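Participant: For reference, the sequence and a predicted model appear below.
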Amino acid sequence: MGSITRGTTNPNRLRRCDRWIAGPQGWRLRRSGAPPVVVDLGYGASPITAVELHDRLRAVREDVHVVGIEIDPERVAAAKPLERDGLSFRRGGFEVPLDAGVRPTVVRAFNVLRQYAEDEVPAAWSLVQERLAPGGLLVDGTCDEIGRRAAWVAVDASGPVSLTLSLRMGGLERPSAVAERLPKALIHRNVPGEPVHAFLADLDHAWARSAPRASWGARQRFLAAVSEVRRSWPLLDGPARWRLGELTVDWAAVAPATAA
């Protein structure tokens, strides 16, 4: 279920999200009794992101099984030679077709829904939510072509729970540069009157006020800026993640103010 995407991808493009899944979300894999299943949904013209995801998550659970799912049969056929123990590919879409009785612990859908209309997002989320294992998570995200700017929404069985921004700090002019990579549920909401717009504006203002810290490097400047933002916004992580150019905010604080 779904539409064939443009399929653009690059090696190492999704490293920021992979690092987050293996880090703060790694407990979801570790607590699974059976070998956890992680889906790379809509991996695109190249299966490299699924291969990389498997490599990275094996450090968390050696028995993890990554399934690359694509709606384009030619892309699936091209990926088949790369199958190995713990990595497989199959055709499908948001219905997440797995073997009977198998439910995924994590479904990563990157640069997929951005090609849909905003009002199509809830139905796509709902389809995936129905397939998740107990305590499972859908990660709906978008990033630039080489993965230097990324943003993703974490969605569990109850609905969206958080928004994460992840930025390469070298050469960063202002944090709101990530706005053009917001997930489809938010990208059209970066306008005055919407919470996500206010959040990015506050982050930019804090970044500007932290300019004196730049003499110690962009990381120290970012840490100072996010520490300031934390006073007004419900951030769900701490300095260990901020040092990576990453911060996560409670979804309720940035959710769209009006219906699509």
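Facilitator: It's in.

Participant: alpha carbons only for contacts and neighbour counts from here, please
Facilitator: Will do.

Participant: Isn't V196 up against V254?
Facilitator: Yes: between V196 and V254 there is a contact under C-alpha atoms under 8 Å: 4.7 Å.

Participant: Counting neighbours around each, name which of those two comes out higher.
Facilitator: V196 (25 against 21; other C-alpha atoms under 10 Å).

Participant: Can I take it that the more buried one is in a helix?
Facilitator: Yes: under DSSP: H, G, I helix; E, B strand; the rest coil, V196 sits within a helix.

Participant: do you know how far it is from D250?
Facilitator: 11 Å (C-alpha to C-alpha, to the nearest Å).

Participant: Quickly list what's touching both of those two.
Facilitator: Here V196 and D250 have no joint contacts, going by C-alpha atoms under 8 Å, 6 or more residues apart in numbering.

Participant: Helices of the stretch 51-200 of the chain, residue ranges please.
Facilitator: In the stretch 51-200 of the chain, the helices defined using DSSP state H, counting those that start in this stretch lie at 73-79, 121-131, 184-187, 195-209.

Participant: which residues of the stretch 51-200 of the chain fall in strands?
Facilitator: Taking DSSP state E, counting those that start in this stretch as the criterion, the stretch 51-200 of the chain carries its strands at 65-70, 87-91, 106-110, 137-143, 149-156, 159-167.

Participant: now the angle from the third one to strand 149-156?
Facilitator: It refers to strand 106-110. Note on geometry: by axes from the mean of the first three to the mean of the last three C-alpha atoms, to 10 degrees, strand 106-110 and strand 149-156 are set 140 degrees apart in direction.

Participant: again, but for the first one
Facilitator: Interaxial angle of strand 65-70 relative to strand 149-156 (the same axes, to 10 degrees): 110 degrees.

Participant: Repeat that for the longest one.
Facilitator: Angle between the axes of strand 159-167 and strand 149-156 is 160 degrees (criterion: the same axes, to 10 degrees).

Participant: Now do the contacts for T164.
Facilitator: A151, W152, V153, A154, E246, L247, T248, V249 are the contacts of T164 under C-alpha under 8 Å, 6+ apart.

Participant: Skipping adjacent residues, who's closest to it in space?
Facilitator: Closest residue in space to T164, ignoring its immediate chain neighbours: T248 at 4.2 Å, by C-alpha to C-alpha, 6 or more residues apart in numbering.

Participant: before we move on, what about A253?
Facilitator: Per C-alpha to C-alpha, 6+ apart, closest to A253 is P195, 6.7 Å.

Participant: and the gap between that neighbour and L186?
Facilitator: Relative to L186, P195 is positioned 10 Å away (C-alpha to C-alpha).

Participant: Compare those two (neighbour count), which wins?
Facilitator: Neighbour count, other C-alpha under 10 Å: between P195 and L186, L186 has more, with 23 against 19.

Participant: okay but the more buried one is in contact with L200, surely?
Facilitator: No: contact criterion C-alpha under 8 Å: L186 and L200 do not qualify, at 11.9 Å.

Participant: V249 belongs to a strand?
Facilitator: Yes: residue assignment for V249, taken from three-state DSSP, places it within a strand.

Participant: For burial, what's the neighbour tally of it?
Facilitator: For V249, the count of nearby residues is 20 (other C-alpha under 10 Å).

Participant: adding another structure so you can compare the two:
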Amino acid sequence: MSKKVIHRAHTRGHANHGWLNSHHTFSFASYYNPERMSFGLLRVLNDDVVAPGMGFGTHPHGNMEIISIPLKGSLAHRDSTGTQEVIRTNEVQIMSAGSGITHSEYNGSSTEPVNFLQIWVFPKKQDIQPRYGQKAFKPEDRQNRLQTVVSPEEQGDALWINQDAWFSLGSLKEGFSEVYTFHKEGNGLYAFVLDGEVEIDGEKLGKRDGMGISEASTVEIKASADAELLLMEVPMR
């Protein structure tokens, strides 16, 4: 029998700093909920809106896999590996902090806000050499299908991270139905609805709702309306 945990959008932690309006699915910064520390090795899922011209100044990370997905607008990135890039909608960025990295993230526009997901996953190996990756993904390749954007090793177009984790995006039309099969035994699946409505394992989820499923090998996904969906399969321990 599978285990489920549901996090409705309105139950997320919330911090509005003016320049930053952030919703936290899991405990982060001033939001602390002992029952919401992580889902397996998925530690952070932040839904951030950053005002034009504003951002996060240079700060350090270590031994964490960090994934950024812009949903609207662009993000300007600079880090201690010498990387300087702008990440836009339909692109995904990964950063293996490893033995230590410093970076800054700013809104890439002086006129429009940027909305992006910041996701942290605990790493498989400690103290690896810090690494940066970024790729553009064709939106047509996720129309009524699940497009893998992150995997444990380079598979097709996916970015790879230092963990047995798979991330997929889907732009699903009402009526879409598919059975998701786990890539690795012992993994769990966390679904995050970016927009629209879906039914996952019989549970109805709306915009910005999240749901974790573990102790399962397959999960049934249905779109009860047009929907944008992010799936994150991660080890549970």
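Facilitator: The structure has been received and is ready for your questions. Quantities reported herein were computed from a predicted structural model and do not represent experimental measurements.

Participant: so what number do they get for TM-score?
Facilitator: Scored against TM-score structural alignment, normalised by the length of structure 2, the superposed chains reach a TM-score of 0.31; 140 aligned residues with a C-alpha RMSD of 6.5 Å.

Participant: My guess is the residue nearest to T164 of structure 1 contacts V161. True?
Facilitator: No: contact criterion C-alpha under 8 Å: T248 of structure 1 and V161 do not qualify, at 10.0 Å.

Participant: more crowded one of the two?
Facilitator: T248 (21 against 17).

Participant: What distance do you get for the more buried one to E52 of structure 1?
Facilitator: 23 Å.

Participant: Now for V179 of structure 2, how many residues are close by?
Facilitator: Using other C-alpha under 10 Å, V179 of structure 2 has 12 neighbouring residues.

Participant: which SS state does it fall under?
Facilitator: Classified using three-state DSSP, V179 of structure 2 is strand.

Participant: Check which helix or strand the closest residue in space to it that isn't next to it in sequence maps to.
Facilitator: Among residues not flanking V179 of structure 2 along the chain, E220 sits closest, at 4.4 Å (C-alpha to C-alpha, 6+ apart). E220 of structure 2 is located in strand 218-223, with elements delineated by DSSP states H and E.

Participant: Counting by contacts, list what whichever helix or strand comes after that strand packs against.
Facilitator: Next in sequence after strand 218-223 of structure 2, counting helices and strands by DSSP H and E, comes strand 227-235. Applying 3 or more C-alpha pairs under 8 Å, 6 or more residues apart in numbering; DSSP states H and E, one finds that strand 227-235 of structure 2 contacts strand 166-172, strand 187-195.

Participant: Mean neighbour count and distance to K72 of structure 2 added to these, as TSV?
Facilitator: Below are these laid out as TSV (neighbours: other C-alpha atoms under 10 Å; distance: least, C-alpha to C-alpha, whole Å):
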stretch	mean neighbour count	distance to K72 of structure 2
strand 166-172	23	15
strand 187-195	24	11
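
Participant: Nearest approach to R43 of structure 2 belongs to which of these?
Facilitator: Comparing those by their distance to R43 of structure 2 (C-alpha to C-alpha), the top pick is strand 187-195, with 11.4 Å.

Participant: Past the closest one, which element shows up next along the chain?
Facilitator: Following strand 187-195 of structure 2 in sequence order, the next helix or strand is strand 198-200 (DSSP H and E).

Participant: Check which helices and strands that next one sits against.
Facilitator: Taking 3+ C-alpha pairs under 8 Å, 6+ apart as the contact cut, strand 198-200 of structure 2 packs with strand 203-205, strand 218-223.

Participant: Quick check: chain neighbours aside, which residue is closest to M95 of structure 2?
Facilitator: Closest residue to M95 of structure 2 apart from its sequence neighbours, by C-alpha to C-alpha, 6+ apart: Y132 at 4.6 Å.

Participant: and that neighbour, what element?
Facilitator: Per DSSP H and E: Y132 of structure 2 is located in strand 131-136.

Participant: The next helix or strand after that strand versus strand 227-235: what angle between them?
Facilitator: Downstream of strand 131-136 of structure 2, the first helix or strand assigned by DSSP H and E is strand 146-151. Calculated by the same axes, to 10 degrees, strand 146-151 of structure 2 forms an angle of 40 degrees with strand 227-235.

Participant: what packs against strand 146-151 of structure 2?
Facilitator: Strand 146-151 of structure 2 sits against strand 159-160, strand 166-172, with contacts defined as 3+ C-alpha pairs under 8 Å, 6+ apart.

Participant: Format those strands as JSON lines; extra columns: distance to M211 of structure 2.
Facilitator: JSON lines is the format used below for these (distance: least, C-alpha to C-alpha, whole Å):
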{"stretch": "strand 159-160", "distance to M211 of structure 2": "24"}
{"stretch": "strand 166-172", "distance to M211 of structure 2": "14"}
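
Participant: quick one, which of these is nearest to D47 of structure 2?
Facilitator: Of all these, it is strand 166-172 that lies closest to D47 of structure 2, at 15.8 Å by C-alpha to C-alpha.

Participant: which of the helices and strands packed on strand 198-200 of structure 2 is buried the deepest?
Facilitator: Mean neighbour count (mean count of other C-alpha atoms under 10 Å) peaks for strand 218-223 among these, with a mean of 18.

Participant: That one packs against which elements?
Facilitator: Under the contact criterion of 3+ C-alpha pairs under 8 Å, 6+ apart, strand 218-223 of structure 2 touches strand 177-181, strand 198-200.

Participant: In a markdown table: those, plus distance to H23 of structure 2.
Facilitator: Output for those, formatted as a markdown table (distance: least, C-alpha to C-alpha, whole Å):
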| stretch | distance to H23 of structure 2 |
| --- | --- |
| strand 177-181 | 27 |
| strand 198-200 | 21 |
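
Participant: With respect to burial, which of those scores highest?
Facilitator: Counting by mean count of other C-alpha under 10 Å, strand 198-200 has the highest mean neighbour count of these, with a mean of 22.

Participant: about what we covered before: quick one: which of the contacts of T164 of structure 1 is nearest to P122 of structure 1?
Facilitator: Using C-alpha to C-alpha, the shortest approach to P122 of structure 1 within these belongs to V153, at 12.4 Å.

Participant: these two touch, right, the closest one and G159?
Facilitator: No: counting by C-alpha under 8 Å, V153 of structure 1 stays clear of G159, with 10.1 Å between them.

Participant: ok, the two, which is more surrounded?
Facilitator: Just comparing V153 of structure 1 and G159: by other C-alpha under 10 Å the higher neighbour count belongs to V153, 26 against 15.

Participant: With adjacent residues omitted, what lies nearest to the more buried one?
Facilitator: L163 (4.6 Å).

Participant: distance of that neighbour from V107 of structure 1?
Facilitator: L163 of structure 1 is 16 Å from V107 of structure 1, by C-alpha to C-alpha.

Participant: Perfect, I'm done here.
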